[in-house]
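Asker: fold the stuff below for me.
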Amino acid sequence: MLIREGESRTLTTDVLLASSLAFVAGGVNSAGYLGFGYFSANMTGNVSLISDHVSAGDLYLAAAFLGIVAMFVTGAFSASLFIQIGKRKRLTAIYALTLLAEAALLMGVGLYTLRAGASVSGLGTVGVISFAMGIQNAASTRISGSRVRTTHISGIATDIGVGLAQVLEPYDAHAGRHTRDRLLLHSATVGSFLVGGTVAVLCYRVAGGAVFCGFSIVLLLLCVRYLVGVSGH
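Answerer: Below you'll find the model as predicted:
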């Protein structure tokens, strides 16, 4: 799941990757909103809010949302650069290492939130979470050849609508099969994002910031088999 890239990947590996990472992304996004009042993965909404606050003259909040977007972009940039360097050095487990970095950030957020309690910096914490979400989205996009985008729900929902129309009116048999595969992948992504968000809401009310540690462990479990076996590749 975290070794093969692009066209060498099967539909099954893409669906498993999308489901796992979208579950984490949905959970982290919801937990971040419950805990701090900001969405860490919804860049479309955050950019819209920048415009709203600028037009209302509330430049502080506009700058806050701009910072969240900038952290997401920086996370994606950092992950992509790290992956390029790793590929040049022929590191087979580079994608697992990239997601391990995301897991470490989420674990840090969870421990910091538990330790700081009411004094936690909401904006700064969401900035770190957004950085982590940027890492995840860049890693999933690059390894899948842009087929898997775990936080881009608006675009995925659009693709589902387009795909349904193409299934009803296919222009050839091959295109129809390809479209059905993409529909399965996109549906798994959206469904897992929704499930992750629901789990996070239920768990956050009980465990608070420990939820971030839980999602970090999910990522760690996803990566560990590739990290343990890296010397054998």
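
Asker: every contact and neighbour count from this point should use C-alpha atoms.
Answerer: Noted.

Asker: mind checking how far residue 96 is from residue 50?
Answerer: To residue 50, residue 96 is 34 Å away according to CA to CA, to the nearest Å.

Asker: also residue 141?
Answerer: Counting by CA to CA, the gap from residue 141 to residue 50 is 26 Å.

Asker: give me the more crowded residue out of those two.
Answerer: Between residue 141 and residue 50, residue 50 has the larger neighbour count (other CA atoms under 10 Å), namely 22 against 19.

Asker: in which helix or strand would I find that one?
Answerer: For residue 50, the host element (DSSP states H and E) is helix 43-55.

Asker: run the angle between the next helix or strand after that helix and helix 43-55 for me.
Answerer: Next along the chain after helix 43-55, taking DSSP H and E as the criterion, comes helix 59-88. If you take axes from the mean of the first three to the mean of the last three CA atoms, to 10 degrees, helix 59-88 sits at 150 degrees to helix 43-55.

Asker: which helices and strands sit right next to helix 59-88?
Answerer: With contacts defined as 3 or more CA pairs under 8 Å, 6 or more residues apart in numbering; DSSP states H and E, helix 59-88 has these neighbours: helix 43-55, helix 94-116, helix 122-144.

Asker: now do the second one: which elements does it pack against?
Answerer: Applying 3+ CA pairs under 8 Å, 6+ apart, we find helix 94-116 packed against helix 59-88, helix 122-144, helix 210-228.

Asker: for stretch 110-125, buried residues please.
Answerer: Using 16 or more other CA atoms under 10 Å as the test for burial, stretch 110-125 gives 110, 111, 112, 113, 114, 120, 122, 123, 125.

Asker: please provide the structure for the following sequence as well, for comparison with the first:
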Amino acid sequence: MINRLPKWVEIGGFFLALNAGVINAIALLGFKHQAVSHLTGTSTFLSLELANLQWNDALHLSFVMLSFVAGAALSGVMIGNTALQLGRNYSVALLFCVLMLLAAWYFLNHNSPYGHYFASAACGLQNAMTSTYSGAVVRTTHVSGIFTDLGVSLGLWLRGQVPDRRKVILYITLITGFLVGGIAGARGFMAFRFDAMLLPVWITSSIGLAYWLLVHRVRTGPDGTT
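Answerer: Now for the predicted structure:
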């Protein structure tokens, strides 16, 4: 599947992973150490709160998780379960991500938990969108699976088998993007608090615009005619 994807997937994947890294770093620093770009840690926190009978915190974490699922569901409505193809509604999906991140920025600056929910929904939408168009090869909001796949590739190499070079490059690209995003998010939060959420707003807007321009260029042709 990976070898049939266009070459610009690595570029888009890097910036989407960077975007998620920024959002998650801000979440970990500002949401009581609650991640929003994936649900593994959130599920564990929910289990702990339920075990300790902390119903209010458990309800809040449940809403964070449901928001992620709602964002993924929105991707399913707009894009469906289809292979990558220029012209599909990826730019529209990214626009919804921008709106959710703006809502998160607004509510977080007003100390409202709705900011957590909108940030989680934006990550759910982004992750579902990339999973859909890549056949579940590209996950841009968490790196556990990517590290696993990278480890499998290393194991194949140790067995004397040649791993798929493009897969390895993609895995390293996504991990690097997420790490760079985490650094940017942490530095941004320390300097600007929740106004740092405007960075992923700008990144997502830029990716959506770049995709729209690419589609427009392909549709009109190099001479500007349709």
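
Asker: just to revisit the earlier point, out of the buried residues of stretch 110-125 of the first structure, who's nearest residue 191 of the first structure?
Answerer: Within those, the smallest distance to residue 191 of the first structure is 24.6 Å, found for residue 110 (CA to CA).

Asker: map the closest one across to the second structure for me.
Answerer: For residue 110 of the first structure, the aligned position in the second structure is residue 105, judged by TM-score structural alignment.

Asker: residue in the second structure matching residue 13 of the first structure?
Answerer: Counting by TM-score structural alignment, residue 13 of the first structure lines up with residue 8 in the second structure.

Asker: mind listing what its match touches?
Answerer: If a contact means CA atoms under 8 Å, 6 or more residues apart in numbering, then residue 8 of the second structure has no contacts.

Asker: look up how far residue 82 of the second structure lies from it.
Answerer: Taking CA to CA, one finds residue 8 of the second structure at 18 Å from residue 82 of the second structure.

Asker: repeat that for residue 56 of the second structure.
Answerer: According to CA to CA, residue 56 of the second structure and residue 82 of the second structure sit 39 Å apart.

Asker: out of the helices and strands packed on helix 94-116 of the first structure, nearest to residue 6 of the first structure?
Answerer: helix 122-144 (4.8 Å).

Asker: by how much does the next helix or strand along the chain from that closest one deviate from the second structure on average?
Answerer: Per DSSP H and E, the first helix or strand lying C-terminal to helix 122-144 of the first structure is helix 153-168. Comparing helix 153-168 of the first structure with its match in the second structure after superposition yields a mean distance of 1.4 Å (mean CA distance after the TM-score superposition for the first structure).

Asker: against the second structure, where does helix 153-168 of the first structure fall?
Answerer: Using TM-score structural alignment, helix 153-168 of the first structure pairs with 143-158 in the second structure.

Asker: ok so, going back, what's the match of residue 110 of the first structure in contact with, if anything?
Answerer: Residue 105 of the second structure is in contact with 115, 194, 195, 197, 198, counting by CA under 8 Å, 6+ apart.

Asker: residue in the first structure matching residue 211 of the second structure?
Answerer: By TM-score structural alignment, residue 211 of the second structure lines up with residue 226.

Asker: surely its match and residue 93 touch.
Answerer: Yes - with contact defined as CA atoms under 8 Å, residue 226 of the first structure and residue 93 form a contacting pair (6.1 Å).

Asker: give the buried residues for the longest helix along the second structure.
Answerer: Ranked by number of residues, the top helix in the second structure under DSSP state H is helix 165-192. Judged by neighbour count using 16+ other CA under 10 Å, the buried positions of helix 165-192 of the second structure are 167-168, 170-189.

Asker: out of residue 56 and residue 82 of the second structure, which sits in the more crowded spot?
Answerer: residue 82 (14 against 11).
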